[in-house]
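*Asks:* Sequence plus predicted model, see below.
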Amino acid sequence: MRAMIVRTPATLDTLTAVDLPDAGAPAAGEIAVRLHASSLNFHDYLVVNGTIPTGDRRIPMSDGAGEVIAVGDGVSEFAPGDRVVSIFHPRWQAGAMPEAHFRHVPGDGVDGYAREAVAAPATWFTKAPEGYSHLEAATLTCAGVTAWRALVPDGPTLAGQTVLVQGSGGVSLFALQFAKAMGARVIATSSSEAKLERLIALGADHVINYRTTPDWGRAAFALCGGVDHVVEIGGPGTLPQSIEAIGIGGHIALIGVLTGVSGEIPTARLMGKQGRLQGVSVGSRRDQRDMIAAIEANDLRPVIDRSFPLEALADAFRHQESGAHFGKIGVEIG
C-alpha cells in the first residue's frame, strides 16, 4: 500500500513516499479500514518538521477517515461498509484523561493515517457523521474535538454568552460554528480584512483586526462587557490580550502554541478577574461521539480550504506554513 513516512532528522523535504505491506486482516477486537482522507493540524506539522521527535520511518497524520472493509471477532459496533473516523487519543475513551496519553497518538507515538489502509482496535474509531464525505470527516479528529472540548465539556458555553475565537484555522472555525449553534455571540480576530469578511459570513457577530488594533483584548471587552469564553490558540504571545478580553469569571481554553511554549503572563490580572485558564488536549472518544451527534442535529459542515493528494503531503504543509489557508487543509488518499 502507498504511505508517507517521516525520516530522521525530520524536515518537510525528507517526507518520503513508500510502498508498505498491506494492513492485513483484523485481529479480534479490530477493524480494517480503507483510508480515503486525512487533514493537517499544527501538531502534525511539529512532527514532520522535527520539533516533536518521533521514530524514524514513522507514518504521520493523526486524522484518518475511510470505510470499514472487515471486522475482527467480537466487534459489533461496526460492519463492513460503515464510514468511520479516527480518534486522537486511542487510550482515552471517556472520563478523565489518562497518563502518558501522547505515547499513543497516531502519527506521533504510533503510526498514523498517511497510508491507504490500517487494521486497528475498533475503539480507535467512531462512525463518521451521516452524509459527510471522507474528506469532511477527516477534519474532525483533532480540530473539531478540540473546539468541542473547549466550549462544551470544559466551558460550558450557554446561550447568550460571548465567545472569542482567534484567526481562521480549523479549531477557530469549528469553535465559531459550535458557539453559534449553542446560541452564543462570537467575536473573531484576524489580521486579514478578507478573512474577517469571511468570518462574518460564517456567523461572527463582531470582528477585530489584531494588526490594526493591537490592544484587541480591550476592544473585545468593550464590545460585550467581558468575554465569557476565549478559544486561545496563540499561546504566550496572545494570552495577555485574552486575559484582557474576559469578564469576571471568564474562561480561557488554552489550546495552541503558535507563538511559543513559554512567556510572561499577567497572572495578577487573571487573578483579579477570577479567570479560569484551562489547558485543552483534544478530547476523548466520548467527546467525539457527542460532538458528532451535535453536528448531525445542527447540520454543521467543516470549512475546507483545499486538499492535496497523499504524495504531495509536503506541499500541503508548505501551504499551511504560508498562513494563507482559511479552514482545514485536507489530504486525499484514494
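*Replies:* Yep, that arrived.
*Asks:* okay, CA-based contacts and neighbour counts for the rest of this
*Replies:* Will do.
*Asks:* Contacts only, for the most centrally placed residue in the chain.
*Replies:* Centroid-nearest residue in the chain, with CA atoms, centre = their mean: residue 143, separated by 1.4 Å. When contacts are counted by CA atoms under 8 Å, 6 or more residues apart in numbering, residue 143 is found next to 41, 170, 171, 174, 282.
*Asks:* another one to put next to it:
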Amino acid sequence: MRALQAAAPWGLDALQVIEAPDPTPGRGEVLVRMRAVSLNYRDLLMVGGVYGRGSGTADKITPFSDGCGVVEAVGPGVTRVAPGDRVSTLFFQNWISGPPTLEKLSSALGFPIPGAGRELAVFREDGVSKVPEFLTDQQVATLPCAALTAWRALFEDARLQPGDTVVLQGTGGVSIFGLQFAHAAGYRTIITSSSDAKLERAKALGADHLVNYRQTPEWGRAVRELTGGVGADFIMEVGGAGTMQQSLRAVRIGGHIAIIGVVSGGGEGIQPAVLIGNSARMQGVSVGSRDMFEAMCRAIALHDIRPVVDRTYPWTEAKAALEAMRGGEHFGKIVLEF
C-alpha cells in the first residue's frame, strides 16, 4: 500500500508518499480501506513538527486524524463492525465515554498513533464508528475533529437554551459546524469574517447577524450592540492573538467562552479582572469522546445537516491542500480523496 509520511526536519516539503507493507488486523482490530480524509489546522502544525505531546521529538508520523473508509477485514473478537461497513475514524482512539483523562487524550490519531493518511489502516474496533448513510465519504471525513469539537463546545460544556446568542469566529471547519448546529438548536447566531462573500455564504446557512471584523475591528462592541448591551451567551474562540480581548468584551455576565484554537497565534494574556467582573467561564475544548460522536451523528441525521466541503484534492496532493489551508481562503473543510 501507499501512505503519507512526514519526518524531521519537518515542514510541508518533508511530506511524501511512501510504499509500506499492507497491515493485518489483530484481535479486536479492524482493517479499513480509506476513502477520504479531511484537514485540520492541527495537521498543518503537526507536519511542521510543532504540535502535540512530544510530537517534535518523533522521527516520523503518518498524518491526519479524520477519515472515512470501508471495513475490509476484522480480527478475532470484533463485534462493533463487520466487513463492508462504512466507518469514520475517531480522533481519540481510547476516549469512549466520560470526562477526559491524560490516557484518553494521549490516544490521538496522527500522533502518537499513526493516522488515516494511508490507503489501508488498522484501528481498534473502539476507534471507529458507523456513520449516517446519507452523507458522502467526503462529508463523513469532516466529522471526527471539527464537527465533534463544535458539538462538544455547544452541547456538552456550555449550558445554553434555545434563543441564546452564540458567536462563531471565522468560517473555518469548526465555526461552520458550530453555525449549523447552533441554527438547528434554535440559537441566535452571530458570525465574524474578513470577507463579505464568506459572510453571505454563512447567511445562507442560517447566520442571523454578520460582522466583518476587518471593517469593524472592535467586533466585541458590535456584538454588544446586537444584543442590546447584554453580550453573547456563548463565544467560539478560535483565533487566540487578536481575538481573545474582543471575546472578553463581547461575552455577557455569566457567559461561556469555548477555547478552540489559536489560528492567529498564541494569544494575549487573559485579564483576570475582566473574567471576575463578568463571572464568565472559559473552557478549553479538545475534541470529544465516542459517545459524544455518536450522539452528534444522530442529531446530524435527524436535522439532515450536510457538512460543508469547500474543495477536494487527490490524497497524493496533500501538500497542496495544506498550503491552501495555510492560505485561509477556504469556507468549511478541505478534503483529500483516495
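*Replies:* Looks like it came in fine. No experiment lies behind these values; they were computed from the predicted model shown.
*Asks:* Got a TM-score for the pair?
*Replies:* Overlay of the two chains. TM-score (TM-score structural alignment, normalised by the length of structure 1): 0.97; 332 aligned residues with a CA RMSD of 1.2 Å.
*Asks:* Which residue in structure 2 aligns with the residue nearest to the centre of structure 1?
*Replies:* Counting by TM-score structural alignment, residue 143 of structure 1 lines up with residue 146 in structure 2.
*Asks:* before we move on, what about residue 172 of structure 1?
*Replies:* Residue 172 of structure 1 maps onto residue 175 in structure 2, by TM-score structural alignment.
*Asks:* so which strand or helix has that match?
*Replies:* helix 173-185 (DSSP states H and E).
*Asks:* Check which element follows that helix along the chain.
*Replies:* Counting by DSSP H and E, what follows helix 173-185 of structure 2 is strand 188-193.
*Asks:* so that following strand corresponds to what in structure 1?
*Replies:* So strand 188-193 of structure 2 sits over residues 185-190 in structure 1, by TM-score structural alignment.
*Asks:* how much does that stretch stray from structure 2?
*Replies:* Compared with structure 2 after fitting, stretch 185-190 of structure 1 deviates on average by 0.3 Å (mean CA distance after the TM-score superposition for structure 1).
*Asks:* pretty sure residue 106 of structure 2 is touching residue 112, no?
*Replies:* Yes - if you go by CA atoms under 8 Å, residue 106 of structure 2 and residue 112 touch, sitting 7.1 Å apart.
*Asks:* on that earlier part again, from the contacts of residue 143 of structure 1, which is closest to residue 296 of structure 1?
*Replies:* residue 174 (14.0 Å; CA to CA).
*Asks:* And the closest one, how close does it get to residue 140 of structure 1?
*Replies:* Distance of residue 174 of structure 1 to residue 140 of structure 1, given as CA to CA, to the nearest Å: 9 Å.
*Asks:* When those two are compared, which one has more neighbours?
*Replies:* Neighbours were counted for residue 174 of structure 1 and for residue 140 using other CA atoms under 10 Å; residue 140 has more, 32 against 26.
*Asks:* Of the contacts of residue 143 of structure 1, which are still contacts in structure 2?
*Replies:* For these, the aligned pairs still in contact in structure 2 (both residues aligned by TM-score structural alignment, their matches' CA atoms under 8 Å) are 41, 170, 171, 174, 282.
*Asks:* Using JSON lines, please lay out those together with distance to residue 262 of structure 1.
*Replies:* Below are these laid out as JSON lines (distance: CA to CA, whole Å):
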{"residue": "41", "distance to residue 262 of structure 1": "21"}
{"residue": "170", "distance to residue 262 of structure 1": "23"}
{"residue": "171", "distance to residue 262 of structure 1": "21"}
{"residue": "174", "distance to residue 262 of structure 1": "26"}
{"residue": "282", "distance to residue 262 of structure 1": "20"}
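*Asks:* what about burial for those residues, which qualify?
*Replies:* Burial of these was assessed by neighbour count (16 or more other CA atoms under 10 Å); the buried members are 41, 170, 171, 174, 282.
*Asks:* Of these, which is the nearest to residue 332 of structure 1?
*Replies:* Nearest to residue 332 of structure 1 among those, with distances taken as CA to CA, is residue 41, at 14.9 Å.
*Asks:* Contacts for the match of strand 188-193 of structure 2, please.
*Replies:* Contacts for stretch 185-190 of structure 1 (CA under 8 Å, 6+ apart): 160-168, 176, 179-180, 196, 199, 203-211, 220.
*Asks:* Tell me the gap between that stretch and the middle of its chain.
*Replies:* 18 Å (CA atoms, centre = their mean, to the nearest Å).
*Asks:* One more: stretch 100-107 of structure 1?
*Replies:* Per CA atoms, centre = their mean, the centroid offset for stretch 100-107 of structure 1 relative to its chain is 15 Å.
*Asks:* how long is it end to end?
*Replies:* 15 Å.
*Asks:* again with stretch 306-321 of structure 2
*Replies:* End-to-end distance for stretch 306-321 of structure 2: 21 Å, by CA to CA.
*Asks:* same deal with stretch 165-181 of structure 2?
*Replies:* 13 Å.
*Asks:* try stretch 106-113 of structure 2
*Replies:* Termini of stretch 106-113 of structure 2 sit 9 Å apart (CA to CA).
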